[in-house]
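Peer 1: Need the 3D shape of this:
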Amino acid sequence: MTVRKGLVGAVALTALLALYVWQIGTRSFALVGTGEPVAVLIGLAVLLVPALAVGLIAREWQLGLTVQRMADDLAGRGELPVDDLPRSPGGRIDREAADSAFVSARTAVEDAPDSWAARYHLAFAYDAARDRRRARAALRDAARLYRAAGRTEG
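Peer 2: All right, here's what the predicted structure looks like:
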């Protein structure tokens, strides 16, 4: 099994977040423990930031793990998106080719709106067209459909 650089980075950042939450949490609880009304309010307010961060990180980990399971599932069926679009000498994907790939991916989603695999392919078509926001939204939709289909195990 190969360890991916992205996974190592994500684990490292999550560990740093855990250290941050622990440090902020101990200081916040110390403020709350004083019993002083202003200190208690500050302590509770300071706890909101790490709580929000933990929630967002947990959501991203869930998405990442689901996307990996989807990729493994598609790879097992030989249906992973293939990055074979022509590129400029600088490495950018040719815009016309990306637009053409996007049209076929969008049509596949229109033909099968409940297909997580079609939305997964649409996400990569959005990414090739340099629309990262919509690519991420399509991946979230694909993950939601994947989980709804009960495909949560590897």
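Peer 1: hey, let's count contacts and neighbours off CA atoms from now on
Peer 2: Will do.
Peer 1: roughly how far apart are L44 and T26?
Peer 2: L44 sits 12 Å away from T26, taking C-alpha to C-alpha, to the nearest Å as the criterion.
Peer 1: which helices and strands sit right next to the longest helix anywhere in the chain?
Peer 2: For the chain, the longest helix by residue count, based on DSSP state H, is helix 37-76. The contact analysis (3 or more C-alpha pairs under 8 Å, 6 or more residues apart in numbering; DSSP states H and E) places helix 37-76 against helix 5-33, helix 132-148.
Peer 1: between the longest one and helix 37-76, how big is the angle?
Peer 2: Counting by axes from the mean of the first three to the mean of the last three C-alpha atoms, to 10 degrees, helix 5-33 points 160 degrees away from the direction of helix 37-76.
Peer 1: The structure of the following sequence is requested for comparison with the preceding one:
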Amino acid sequence: MTDAPAPRRGRTGIVAAVALTALLAIYVWLVALRAVQLIGTGRGIGIALGVALLVAPLLVLVLIAREWLLALDVQRMADELAADDELPVDDLPRSPSGRIDRAAARAAFAPHREQVEADPGDWRRWYRLAFAYDAAGDRSRARAALRTASRLHRGKGASGDLP
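Peer 2: Okay, the predicted model is just below:
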């Protein structure tokens, strides 16, 4: 008996993320190359523009690294939860088009928020809260909750504030 192949959707997402990161890396490299050339002109405006163009690629690299590190930790957390049979289950009612019923998502959200308020130091609760936020359509708070879960998972503590 052979193992079932991984879902195609998951592989497609990783391939797309790696491809986009590679394209962005090429773009950043080209911008940095032009920045060095501008600095090499020796003129005040060329140096100023070159320095400004060097800051942008460095900022992009930091932001990309931050997102990849978060993605890796979110996967580690999901693996741990799956191993303990605690992975959040998406059993919310959906419309015929597949959209989550927002009223049901908001109703299901409250218990997750209460669990985090009761124990804000538990990354597992923050992880589940993130997916409750996502189901309710609040992507920015979902991301903030995932970042908090990641900090706690890595042992760096939480801010204590709910997003």
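Peer 1: where does the TM-score land?
Peer 2: Comparison of the two superposed chains (TM-score structural alignment, normalised by the length of the first structure) gives a TM-score of 0.91, and 150 aligned residues with a C-alpha RMSD of 1.7 Å.
Peer 1: starting at the chain centroid, how far to the longest helix of the first structure?
Peer 2: On the basis of C-alpha atoms, centre = their mean, to the nearest Å, helix 37-76 of the first structure sits 11 Å off its chain's mean C-alpha point.
Peer 1: how about it, which residues of the second structure does it hit?
Peer 2: Under TM-score structural alignment, helix 37-76 of the first structure corresponds to residues 44-83 of the second structure.
Peer 1: buried stuff in that stretch?
Peer 2: The neighbour-count check on stretch 44-83 of the second structure (16 or more other C-alpha atoms under 10 Å) flags 46-47, 49-51, 53-54, 57, 70, 73-74, 77-78 as buried.
Peer 1: what's the answer for stretch 76-93 of the first structure, then?
Peer 2: L80, P81, I93.
Peer 1: okay if I get the residues you listed as JSON lines plus secondary structure and distance to A101 of the first structure?
Peer 2: Output for the buried residues of stretch 76-93 of the first structure, formatted as JSON lines (DSSP: H, G, I helix; E, B strand; the rest coil; distance: C-alpha to C-alpha, whole Å):
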{"residue": "L80", "secondary structure": "coil", "distance to A101 of the first structure": "14"}
{"residue": "P81", "secondary structure": "coil", "distance to A101 of the first structure": "11"}
{"residue": "I93", "secondary structure": "strand", "distance to A101 of the first structure": "11"}
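Peer 1: re the thing from before, I'd like to check the angle between the longest helix of the first structure and helix 132-148, please.
Peer 2: Using the same axes, to 10 degrees: helix 37-76 of the first structure against helix 132-148 is 80 degrees.
Peer 1: Mean deviation, helix 37-76 of the first structure versus the second structure?
Peer 2: Compared with the second structure after fitting, helix 37-76 of the first structure deviates on average by 0.9 Å (mean C-alpha distance after the TM-score superposition for the first structure).
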